[in-house]
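Participant: Structure for this input, please:
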Amino acid sequence: MPSGIQEATAFEFKSASVQLVSFVPATLDAEEIDTELRDKLGDGEHMLSGSHVAIDFSALPETPDAASLRRLVEQLAHFDLALVAAQGGNDAQCAAAREAGLIIINPDAVTHLPTPKPVVAERVPAMVVTKPIRAGQQVYARGGDLVVLALVSNGAEVIADGSIHVYAPLRGRALAGARGDTGARVYTTCLEAELVSIAGVYRTLEEALPANIKAGAAQIRLDDNKLVIEALSGLV
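Facilitator: Modelled structure (predicted):
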């Protein structure tokens, strides 16, 4: 080989970083998990779509078998979540995870894990919806705000990478800041929502709201990673 010419190789290793979403179950009951996944994520595209997931055993008292973990892999895949790793488990839990084909993440082997930064999509003009959004329908404003000029029914879902403005009763689920924008807000002239979320922080509104908020004009925002619900005419 001529001097100075490097022989080509079939492959090479390069450093890479992969961000994982932690899934921390308190139970592996398939029916219970499925119900809560549908409640929080719906049946269509959602803020975590396409994410890689690591199951965290720290809150799970039981030791699952490999078959139950494989069922969980399939269950999360139905919601466009890829369960690929496990962490925080005892020896038996880690053994079951390995048998199920999951990678074991060893915290002791990590010298530095930077805090993931929220992914804020490039803003685009607001999406404006003029017709009612019925039960079972989902509207997603990718990269910008969503403005709805009609009813959002129970069982409907409105999602935006930016803020959500509903100038009518909001009775379904509203998820603003879907790609991590903690400054996003939800505004409505009539708050009757089932669930609201800002940048992944959820709250169901099944409990009674104060009289000055229930069925009135309100906004929802984040304050120190906690959801705050305020009447537009004044603070709660």
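Participant: C-alpha only now, for contacts and for neighbours.
Facilitator: Will do.
Participant: Which helix or strand contains residue 67?
Facilitator: Per DSSP states H and E, residue 67 falls inside helix 66-78.
Participant: Which positions within that helix qualify as buried?
Facilitator: Neighbour-count burial for helix 66-78, counted by 16 or more other Cα atoms under 10 Å, picks out 66, 68, 69, 70, 72, 73, 75, 76.
Participant: Please apply the same query to stretch 181-190.
Facilitator: Under the neighbour-count criterion of 16+ other Cα under 10 Å, stretch 181-190 has 181, 182, 184, 185, 186, 187, 188, 189, 190 buried.
Participant: Next, the contact list for the second one, please.
Facilitator: Remark: with contacts taken as Cα atoms under 8 Å, 6 or more residues apart in numbering, residue 182 is in contact with 198, 199, 222.
Participant: this one as well, want them side by side:
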Amino acid sequence: MVESSRNLEPAAELKFGQVGIANLRLKRFDAEAMSAELALRLKSAPQLFLRTPVVLDLSHLPGLPGENEVRDLFARIRAAGMLPVGLSYGTSENEALARSLDLPLFAKFRAAFERAGEPAVEVSTAAQAPAETSTRSTPPPPGRNEGQTLHHDNPVRSGQQVYARGGDLVLTKLVANGAEVIADGSIHVYGALRGRALAGAQGNTTARIYCQEFHAELVSIAGQYRVFEDLPPDLRGKPVQAWLEGEKLLLARLG
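Facilitator: Got it, this is the predicted structure:
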């Protein structure tokens, strides 16, 4: 008897793709301080951090904590409202710890220079921790991007994501609250930007973000990000551009 074509089809399809996972970098081992700082982050931006998947990065500690200590850290992350999913790559000891805890290892996030006296943890949505936000009247010229430009002529509605892999992203309509637009190059929004915009998704620090009406929930370039609560109020609703200058995410009004 010949099997139907339906039964010959695979039951599941496994792919690797672009996913939004936060990196929680522990800068000193202080579980109580970590809990308090995560609670403050959730309170300041619940739409960004609540139930966000998190990779725990232990690479900046002088020594790895034990299994029970890591389990306690994961419990505290869950109690704060975030969802720990694994450890970041580090040393062979770090890999052994992940195996003993039956946890996955994720590609290590790019480390920045750390200074003493900073908070116990950093949370980043891509590769780096938040930087200072500033305004300037004359930003540098935008860097060139050699990849293909993706044009999107429809509104990006809540819950939708548009990703321009390898190039710039041009959007001619609204990016709604709860929507996400991502580009490996720069992002140009010729309408209102109300959701999240993540440029330089693969680490391109010359990427820029431009929009005609700025109400963003979050803007990020090469992992440096700011959320709505931290953005200058005088820029809201205005034509705005964002770019990186060293480790700093800068914002300025267009025109």
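Participant: quick one: residue 124 of the first structure from residue 160 of the first structure, how far?
Facilitator: Applying Cα to Cα, to the nearest Å, the value for residue 124 of the first structure to residue 160 of the first structure is 11 Å.
Participant: Pick out whichever of these two has more residues nearby.
Facilitator: In terms of neighbours (other Cα atoms under 10 Å), residue 160 is the more surrounded of residue 124 of the first structure and residue 160; the figures are 32 against 13.
Participant: The more buried one -> the second structure?
Facilitator: Counting by TM-score structural alignment, residue 160 of the first structure corresponds to residue 183 in the second structure.
Participant: related to what we said a few turns ago, what sits in contact with each of residue 124 and residue 160 of the first structure?
Facilitator: 142, 143, 144, 145.
Participant: neighbour-wise, which of those residues leads?
Facilitator: The residue in these with the most neighbours, by other Cα under 10 Å, is residue 145 (26 neighbours).
Participant: which residues touch residue 75 of the first structure?
Facilitator: 30, 34.
Participant: Quick one: neighbours of residue 198 of the second structure, just the number.
Facilitator: 27.
Participant: part of a strand, is it?
Facilitator: Yes. Assessed by DSSP: H, G, I helix; E, B strand; the rest coil, residue 198 of the second structure belongs to a strand.
Participant: ok, the residue mapped onto it from the first structure - contacts?
Facilitator: In the first structure, residue 198 of the second structure lines up with residue 175, judged by TM-score structural alignment. Neighbouring residues of residue 175 of the first structure by Cα under 8 Å, 6+ apart: 157, 158, 159, 160, 164, 186, 196, 197, 198, 199, 200.
Participant: how about those in CSV, adding distance to residue 24 of the first structure and secondary structure?
Facilitator: Output for the contacts of residue 175 of the first structure, formatted as CSV (distance: Cα to Cα, whole Å; DSSP: H, G, I helix; E, B strand; the rest coil):
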residue, distance to residue 24 of the first structure, secondary structure
157, 25, strand
158, 26, strand
159, 24, strand
160, 25, strand
164, 29, strand
186, 27, strand
196, 21, strand
197, 19, strand
198, 20, strand
199, 18, coil
200, 15, coil
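Participant: tell me the two of those residues that are most distant?
Facilitator: Within those, two members stand farthest from each other by Cα to Cα: 157 and 199, at 15.3 Å.
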